[in-house]
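S.K.: Could you work out the structure for the sequence below:
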Amino acid sequence: MLLMWGLVLTACAPTAGPAPGGAAAGATNASPERNMADILAQQPTGQPIIVATNNMGDGRDQWLAAAAKEAGFDITLVGLGGGDLTARVIGEVNNPTLNVVWGPADTMFKSMQDAHALEPWKPRWADQIDGSVPRSDYSWSYELQPKLLIANPKLYTSASAPTSYQDLWENPQFQGKYAVPTDFGGTTNRAVIGGILAQYLDPAGELGVSAAGWEAIKQYFAHGYATPKSEKEAQNLVDGKIPISYIYASGLKSFIDTYQMEPLILYSRTGEPTNTNQLGVIRSGNSAAVEESIRFADWLGSAKPMGDYASRYGSLVVNEQAQAQIDPFMQTVLQKTKPQDADWEYVNSMMDQWTAKIQLEYIQ
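M.R.: Predicted coordinates for the structure are as follows:
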């Protein structure tokens, strides 16, 4: 059984440009009634579909392309950050160029659903999903994704490392030694900000945040290190240049494999911002593309590909028939993670305004 968690971070950033290649277009405001059993009983037709995802890194794109081809699907992958991807789907609601969305957070999918951009569907593995995760008729969870503070284990121990985000800027020994976000197009960077500001909510404050909260964010950025594009946060941590950073949980296995270092995970006393990542089908007037997209999404979230995905990439998958293949190190992470308790629905609704203020006033 997995954990209960708060939900984080939708986005309505500027719409990205059109996807390469052709995709199903001609959205309608109401989906026709579809017989899921008949659709899923049919083998893949080879109808081309475009899959948009924020899961392109560490070879995930190559893994998915090869596995999908072997399963009989003809897919083209488009990679975008979770926030940018959500904005694109919403912006294209009346003329979609994408067919399947794989990877953004549950609340991002809720925004797509509210914009009437998603097709209702139900996978055959619906009853195999851990009962505690969010679910709807429009998008289905496939992994749990805590955002974790990490540190160089050669320089810190659990006794000497920070135990909360506040320690980073309040304790002089950590100032200038931690990485901070430089943009907010992706889920993880937005989650970090949401996790901090969620602790300072005040209906009388600016944008619903107390003066102390805005001062905290100001100090967080003032004493942090904005990693230039010419550098890598992970490499800086390993080298000891900037020995404290943050990471999404499913990035840990790649970090360990790449740098041959198991980072010290700093489980915060306030808990970790946590969401589930989901899988959905975009509403379209092209029934052939929609039905092939449903078959593809049903295949991708099923036990065999999810088990392979978990073992390869350290994903905390929520399909209970695939959980035995979760990496042992990640099993420990799952057991120790404490999802942060906060009003995530409100955090989600304010995130675009918060990040706009931060970019204008606090990022140098």
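
S.K.: going forward, measure contacts and count neighbours with C-alpha atoms only.
M.R.: Noted.

S.K.: Which of the three states applies to Pro172?
M.R.: Under the three-state scheme (DSSP: H, G, I helix; E, B strand; the rest coil), Pro172 adopts coil.

S.K.: ok, now how distant is Thr332 from Ile326?
M.R.: Separation of Thr332 from Ile326 (C-alpha to C-alpha, to the nearest Å) stands at 10 Å.

S.K.: Please apply the same query to Ala342.
M.R.: Ala342 is 28 Å from Ile326, where distance means C-alpha to C-alpha.

S.K.: longest helix of this protein?
M.R.: Assignment by DSSP state H gives helix 344-361 as the longest helix of the chain.

S.K.: who's more crowded, Thr332 and Ile326?
M.R.: A count of neighbours by other C-alpha atoms under 10 Å puts Ile326 above the other of Thr332 and Ile326, at 23 against 10.

S.K.: Pretty sure that one sits against Met306.
M.R.: No: counting by C-alpha atoms under 8 Å, Ile326 stays clear of Met306, with 9.6 Å between them.

S.K.: One more, so I can put them side by side:
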Amino acid sequence: MTKYLTGALASLAAVLLASTAIAQTELTVYSAIEADDLEKYAARFNEDHPDITINWVRDSTGIVTAKLLAEKNNPVADVVWGLAATSLLVLKAEGMLEPYEPAGLDRLDPKFRDTDTPPAWVGMDAWAAAICFNTVEAEKHGLTAPTSWKDLADPQYRGHIVMPHPASSGTGFLDVSSWLQLFGEEEGWAYMDALHENIKEYQHSGSKPCRHAGAGESVIGISFEFRASRTKADGAPIDIIVPSEGIGWDMEATAIIAGTANEEAAKTLVDWSVSDKAMELYNEGYALVAVPSISRPVEHLPEDFASMLIDNDFEWAANNRSAILDEWTKRYDGKSEAQ
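M.R.: The predicted structure follows:
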């Protein structure tokens, strides 16, 4: 009996040791990925790497960026997975990113990676501005559909437009920075002055304006294409409008935070973030991903969506981010949503 008991205990010990061998390495991952997709992203990653647990810290782009900058001297995050490239360029300038060349880097479209070798960050997918237009509410108020950005300054839309706050939302910042590039700085600020007259509220999320419009709480929500296509797919009575002047865009990207104590696990996540499996995951919501051969059209978006993206100067946007936000806040913050 003792012999069998001893054998059983030995087997149990072996199981426990095996469990310890695949004990979880925990990564603190900061992200602005849509909240309803976090579980899916972690689950797909864990299919291949069950030994790494992701502890998400998720918020809007501007809030995540501010949090990372505030933690510069005492970093908490190990990895950033899904944050605007313009934000990562700001972090790179502060020396906060650990350069790393992930496996399969040569498959990426060159514009979806940092220009240094090894790169400080690598891209995942592009997200771009879009207008969510509630056709039912528009009919109630006798409003015609806009076709361009400049149409939104028409007085018929006064009090019917919500848009993201550029300091807290990456979508809001890409709107403002793209208007300044499209129209020039003087005309761009003049346009935003006129648009401000029609704004009901600046909201602290890139998704919320489209949800707001989809629910009939406003007629027009300036948002981004991922949330627009998903809101329409969920049955909201919206048309997705891509303004004729072209649309601002940014890319979600991934980077390792310098000084992480979990460098190997962090590299494993970054390797996976540019894999075919990851790109197929991103393409479930985003039409344009970093590996061009994997990009496929997304339901409810134009098939030529990529051709509508402006030639966005990410370096300019990153270098001027603070000045742009300071000026925007002085002019328009009075209509911001309470936090």
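
S.K.: Need the residues touching each of Ile326 and Met306 of the first structure.
M.R.: Val317 (C-alpha atoms under 8 Å, 6 or more residues apart in numbering).

S.K.: Could I get the full set of strands for the stretch 101-250 of the second structure?
M.R.: 122-134, 161-164, 199-203, 220-224, 238-241, 249-257 (DSSP state E, counting those that start in this stretch).

S.K.: counterpart of Glu263 of the second structure in the first structure?
M.R.: Using TM-score structural alignment, the equivalent of Glu263 of the second structure in the first structure is Val290.

S.K.: right, and its match touches Phe296 too?
M.R.: No: with contact defined as C-alpha under 8 Å, Val290 of the first structure does not count as touching Phe296 (9.8 Å).

S.K.: Can you name the residues that contact Leu77 of the first structure?
M.R.: Contacts of Leu77 of the first structure by C-alpha under 8 Å, 6+ apart are Ile50, Val51, Ala52, Thr53, Asp61, Ala65.

S.K.: most neighbours, which of the residues you listed?
M.R.: Counting neighbours by other C-alpha under 10 Å, Ala52 leads the contacts of Leu77 of the first structure with 28 neighbours.

S.K.: quick one: secondary structure of the closest residue to Phe296 of the first structure other than its chain neighbours?
M.R.: Spatial nearest neighbour of Phe296 of the first structure, excluding adjacent residues (C-alpha to C-alpha, 6 or more residues apart in numbering): Phe73 at 7.0 Å. Assigned by three-state DSSP, the conformation of Phe73 of the first structure is coil.

S.K.: Now do the same for Gly307 of the first structure: its match in the second structure.
M.R.: Gly307 of the first structure maps onto Glu280 in the second structure, by TM-score structural alignment.

S.K.: so Ile294 of the first structure, which of the three states?
M.R.: Assignment for Ile294 of the first structure (three-state DSSP): helix.

S.K.: List the residues that contact it.
M.R.: Neighbouring residues of Ile294 of the first structure by C-alpha under 8 Å, 6+ apart: Ile39, Leu40, Trp121, Pro123, Val281.

S.K.: show me where the first structure has helices.
M.R.: Using DSSP H, helices in the first structure cover 36-41, 60-70, 82-91, 106-114, 165-170, 187-197, 211-222, 233-239, 252-259, 287-300, 303-313, 328-336, 344-361.

S.K.: out of the ones you listed, nearest to Glu272 of the first structure?
M.R.: helix 187-197 (7.5 Å; C-alpha to C-alpha).

S.K.: Could you give the residue range in the second structure aligned to the closest one?
M.R.: The aligned range for helix 187-197 of the first structure is 170-180, by TM-score structural alignment.

S.K.: Report the mean distance between the matching stretch and its aligned residues in the first structure.
M.R.: Superposed on the first structure, stretch 170-180 of the second structure shows a mean distance to its aligned partners of 1.4 Å (mean C-alpha distance after the TM-score superposition for the first structure).

S.K.: one step back: the match of Gly307 of the first structure: how many residues sit nearby?
M.R.: Neighbours around Glu280 of the second structure, by other C-alpha under 10 Å: 16.

S.K.: same question, Gln235 of the first structure
M.R.: Number of residues near Gln235 of the first structure (other C-alpha under 10 Å) recorded here: 15.

S.K.: With Lys177 of the first structure instead?
M.R.: Lys177 of the first structure - counted by other C-alpha under 10 Å - has 22 other residues nearby.

S.K.: ok, back up a step: which stretch among the helices of the first structure comes nearest Lys147 of the first structure?
M.R.: Going by C-alpha to C-alpha, the one of the helices of the first structure nearest Lys147 of the first structure is helix 187-197, 6.6 Å.

S.K.: Which strands and helices lie in contact with that closest one?
M.R.: strand 139-151, helix 211-222, helix 344-361 (3 or more C-alpha pairs under 8 Å, 6 or more residues apart in numbering; DSSP states H and E).

S.K.: could those go into CSV alongside mean neighbour count and distance to Lys253 of the first structure?
M.R.: CSV is the format used below for those (neighbours: other C-alpha atoms under 10 Å; distance: least, C-alpha to C-alpha, whole Å):
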stretch, mean neighbour count, distance to Lys253 of the first structure
strand 139-151, 25, 13
helix 211-222, 18, 27
helix 344-361, 17, 27
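
S.K.: Format these as TSV; extra columns: distance to Met112 of the first structure.
M.R.: Formatted as TSV, those follow (distance: least, C-alpha to C-alpha, whole Å):
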stretch	distance to Met112 of the first structure
strand 139-151	10
helix 211-222	29
helix 344-361	13
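
S.K.: Would you mind telling me which of these is nearest Asn319 of the first structure?
M.R.: Between Asn319 of the first structure and these, the tightest spacing by C-alpha to C-alpha is seen for strand 139-151, at 6.5 Å.

S.K.: What's the average distance for that closest one when superposed on the second structure?
M.R.: Compared with the second structure, strand 139-151 of the first structure is 1.4 Å away on average (mean C-alpha distance after the TM-score superposition for the first structure).

S.K.: quick one: that strand aligns where in the second structure?
M.R.: Strand 139-151 of the first structure covers residues 121-133 of the second structure once aligned (TM-score structural alignment).

S.K.: got it, and stretch 85-105 of the first structure?
M.R.: Counting by TM-score structural alignment, stretch 85-105 of the first structure corresponds to residues 64-84.

S.K.: gap between the two ends of the matching stretch?
M.R.: Start-to-end span of stretch 64-84 of the second structure (C-alpha to C-alpha) is 10 Å.
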